[in-house]
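Undergrad: Predicted model and sequence follow; I will ask about them next.
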Amino acid sequence: MTTPQEELLPGTRRALLHRIAVAQAEGRAPSLVAAVVRDGRAVWHGARTSVDGHGPDENVQYRIGSITKTFTAVLVLRLRDEGALDLGDPVERHLPGTGVGEATVADLLAHTGGLAAESPAPWWERTPGSLRPELADVLGEQPLLHPVGRRFHYSNPGYTVLGALVEKLRGAPWEEVLRREVLEPLGLDRTSGRPKAPHAGGWAVHPWADVMLPEPSEDLGRMAPAGQLWSTTGDLARFATFLAQGDDRVLSAESVREMRVPAAPGEAADVADGVSYGLGLQIQQRHGRLLVGHSGSLPGFLANLSISVEDDVAAVVLTNCTSGPLVSSVGADLVRIVAESEPRIPAPWRPLPEVDASVLELAGPWYWGTHAYALRLTADGGVSLEPLAGSGRRSRFRANADGTWTGREGYYAGELLKAVRRPDGTVSHLDLGSFVFTRQPYDEGASVPGGVDPDGWRGIG
């Protein structure tokens, strides 16, 4: 259930309504429904329709196509977090005989496995899944079109294989596992593999005349993990909050953050537009902000989920036509309207409740050679290290139980930072993946690799 729309200013609400009204009219969509999420709650819902005589609300189902892939990716990450698999495992280790070579679980999540974009004919989106009862029917005689791990090539069969992997390791059908492990814990009771009333019908709109043709609604069978689901703006608003914040009942904040990190570049044309792909999530730069989420399409339906984690704003856009509105652009615009009209108000600064004196003494300037850096304590109990001037390598680090820290992002992601102490307990230097940071440039009192010239610093004279 959405929160009162009064939480957004009247001007913002009108701008949002105007944007979807233009999209529905110019895109000639039978209906278009949208929602905006802020502070972890749906704060706006809008709908435009020219058929059925009423506007759909946040509980009307639409088919969401490839947004299904993000749900499948969550199931795979759950298996990884439980230790049932490693993302570096070749798929053949768990599903022998698939013919996908050395493609890893991570390759399939990021569409770098080299698999074909589609299954063999007939067109899988408009024909019964019963025509493809086995994985071999989905993958065909030549599953691989590109060398494994060499390039991004979007693959629907790749996610079918991931769904089969989930079924193999869980010993239950993909949809049953999804309902038990994701939909029920997150309260997504209007998301399902088959439509449940009330739901929209899918339409094809004639490109040169204002007439429509109903599209078939097929059960995709084996291809279900790539695009089967139906959902609502209400459910996808809650799913967006999960993808931004995590939920320990499903996936931790750290694991959903991992999903949002680029794992593969886009195609050449996309790279220029700032588009890449994570682990089950599309990543793009729009209007100067980073958006993560996914789009989806099946005959009769278009869908988009766009999230700006930094702005704490997300948008859901669903429509029931095969082509028409550019829903990814609409979603990005809805995020922009709220983020710019009502920018996020930061939480008030508060001092830390307590601090470890041995960590506090590390705060302040450090030098990598002659490059000046600052180490700061962060509110989450970790530290950050960043250059004092200009560009350079920077990262936040999470604290480990042994007094060290592990990099969370950038060049130092996964690298170990530790304070090296002398026998008397005083700090000699910081070691970061073998790089030595000292309190003074090339501090002669620290263990600087290669040593420090005994004559010290000098001028030209």
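TA: Arrived safely, thanks for sending. Numbers count the residues shown, from 1 in each chain.

Undergrad: rest of the way, CA atoms for contacts and neighbours
TA: Fine.

Undergrad: in the lengthiest helix in the chain, what counts as buried?
TA: Counting by DSSP state H, the longest helix found in the chain is helix 10-26. Of all the residues in helix 10-26, those buried under the rule 16 or more other Cα atoms under 10 Å are 12, 13, 15, 16, 17, 19, 20, 21, 23, 24, 25.

Undergrad: how far away is the third one from residue 101?
TA: Going back to what we said before, that points to residue 15. 50 Å (Cα to Cα, to the nearest Å).

Undergrad: Ok, the fifth one next?
TA: Taking Cα to Cα as the measure, residue 17 falls 49 Å from residue 101.

Undergrad: residue contacts, residue 404?
TA: Each residue near residue 404 by Cα atoms under 8 Å, 6 or more residues apart in numbering is listed here: 416, 417, 418, 419.

Undergrad: before we go on, here's another structure to hold up against the first:
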Amino acid sequence: MDAHSEELELLPATRRALRHRIAVAQSEGRAPSVVAAVLRDGAVVWEGSRTSVEGHGPDGNVQYRIGSITKTFTAVLVMRLRDEGLLGLGDPLEKHLPGTGAGEVTVGQLLAHTGGLAAETPGEWWERTPGAQRTELGDVLGEEPFRFEPGQRHHYSNPGYTLLGSLVEAVRGKPWEEVLRTEVLEPLGLHRTTAQPQAPHAGGWAVHPWADLMMPEPAQDLGLMAAAGQLWSTTQDLARFARFLLRGDEQVLGAATVREMRTSAAPPEPGFADLGYGLGLQLAESRGRRLVGHSGSLPGFVAGLWMSEADDLAAVVLANCTSGLPAATVAMDLLNLVADAEPRIPEPWKPFPEEHPVELDLCGPWYWGTAPHLVRLTADGLLHLGPVGAPGRAARFRAELDGTWRGLAGYYAGETLRAVRRTDGSVSHLDLGSFVFTREPYDPEAPVPGGVDPQGWRGIGR
């Protein structure tokens, strides 16, 4: 076993802690079965299961229904259309899918659940009734599809993802399921992720809340609602999907686009303590870690898929019960168990490659007014700007061809940082969206907005 393989192997104590967590979850959650997996550094390092049936247990190849994790797959298809230039996130739905009655909502708002649409469909509970009852988008949206003005707030919407599925079909000219299979599932090797169950698969069960009795749940074909929750999958397939969501795959979406999906595009829904919602991905914080993923449920099944980019970890939990076992929470717990017990070993430090231009005159201390900031240039070619010894706006910048730097995230995302040079080539100051950073606090030699008092700094008696 090489050194990297040894690092991937979990310690016995960690493996026992993971096994104990899902055993408690299955017992206290009164689930007929639960199956789980943990991914570290792109490889599955642990799999486990518990079941109420003696003699065998599910493994990573057994299908469970994954409910709303399906939405993340649908979001991937939409982002592919965006990357191909076939649509924009700011496009109104009407531009590509006319006549829905909700055409003013944008593609990006639908992805982030900020379109103001209702959470559910009108009529009977769609998750437990045949999709044949909703053959038209009008059946899904109803006569009054909006609950809020588009863009006003985050409001989770299953019909919104039905619209996105229909959008994919309209642009591609093929059924959502076919597009998903050819453009995502096959390229990523997700051969056990399907719209209809394929053996071996678990049966969905309802467990009586006050008695240890069970009753089978119906497994409905959701029809038009498929893009919001139809899929069946396995822990092995979802672990591969998590690896893609963390790293990207040029056959499907590049690393920059999946990073965009993992970035908050909507504020938290009032009453919830999470970090909001990305583009087809939920955001959360657990034990101080920023996590990204999605939960899922349909009658008879619960699912959770969560990832930590900083720890390069992911965890998947699937169970076949309608309620009782919080799969998303258990998945977070598995991830945290590994991250706490076996912290990630950082990559070795490496110096700046010779082929990159080193602009040392940009590095070091700068002042925005009287607030000290530090600029560092790192080996990945990015410029880091952040306050010294105090909270504030920190940002990373990417070099542009014209000699400026473009903000990548946070307050300065998309903003331009420009080094303003004197006639002799030395740097006078940094200009960042009208903010002037100088080498000295309120440097009188720099064009500080509003000017600098000619008497300069003084004590209280002057």
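TA: Right, received. Where do you want to start? Bear in mind the structure is a predicted one, so any value in this text is a computation, not a measurement.

Undergrad: ok, back up a step: tell me the one among the contacts of residue 404 of structure 1 nearest to residue 316 of structure 1.
TA: Proximity of those to residue 316 of structure 1 (Cα to Cα) peaks at residue 416, which lies at 38.6 Å.

Undergrad: Determine the three-state secondary structure at the nearest residue to the closest one once chain neighbours are set aside.
TA: Residue nearest to residue 416 of structure 1 in three dimensions, not counting chain neighbours: residue 406, with 4.8 Å by Cα to Cα, 6 or more residues apart in numbering. Look at residue 406 of structure 1: counting by DSSP: H, G, I helix; E, B strand; the rest coil, its state is strand.

Undergrad: you'd agree residue 406 of structure 1 is up against residue 395?
TA: No. Judged on Cα atoms under 8 Å, residue 406 of structure 1 makes no contact with residue 395 at a distance of 9.7 Å.

Undergrad: so where do the strands sit in the stretch 301-450 of structure 2?
TA: 301-308, 313-319, 364-368, 371-377, 382-387, 395-399, 405-407, 416-421, 427-432, 435-438 (DSSP state E, counting those that start in this stretch).

Undergrad: Once aligned, what mean separation remains between the last one and structure 1?
TA: Spelled out, it's strand 435-438 of structure 2. Taken against structure 1, strand 435-438 of structure 2 registers an average deviation of 1.1 Å after superposition, with mean Cα distance after the TM-score superposition for structure 1.

Undergrad: so what's the counterpart of residue 133 of structure 1 in structure 2 up against?
TA: Under the alignment (TM-score structural alignment), residue 133 of structure 1 maps onto residue 135 of structure 2. Residues near residue 135 of structure 2 by Cα under 8 Å, 6+ apart: 223, 224.

Undergrad: which residues does the residue nearest to residue 416 of structure 1 contact?
TA: 397, 398, 399, 400, 413, 414, 415, 416, 417.

Undergrad: Count the residues that sit near the fifth one.
TA: For residue 413 of structure 1, the neighbour count with other Cα atoms under 10 Å is 14.

Undergrad: cool, and the first one?
TA: Using other Cα under 10 Å, the number of residues around residue 397 of structure 1 comes to 26.

Undergrad: For the counterpart of it in structure 2, which non-adjacent residue is closest in space?
TA: Residue correspondence to structure 2 (TM-score structural alignment): residue 397 of structure 1 is matched to residue 397. The shortest distance from residue 397 of structure 2 to any non-neighbouring residue, by Cα to Cα, 6+ apart, is to residue 407 (4.4 Å).

Undergrad: hang on, that neighbour packs against residue 398?
TA: Yes. Using Cα under 8 Å, residue 407 of structure 2 is in contact with residue 398, at 6.6 Å.

Undergrad: Now do the same for residue 28 of structure 2: its match in structure 1.
TA: Match for residue 28 of structure 2 (TM-score structural alignment): residue 26.

Undergrad: There's contact between that match and residue 326 in this structure, I believe.
TA: No. Contact criterion Cα under 8 Å: residue 26 of structure 1 and residue 326 do not qualify, at 10.1 Å.
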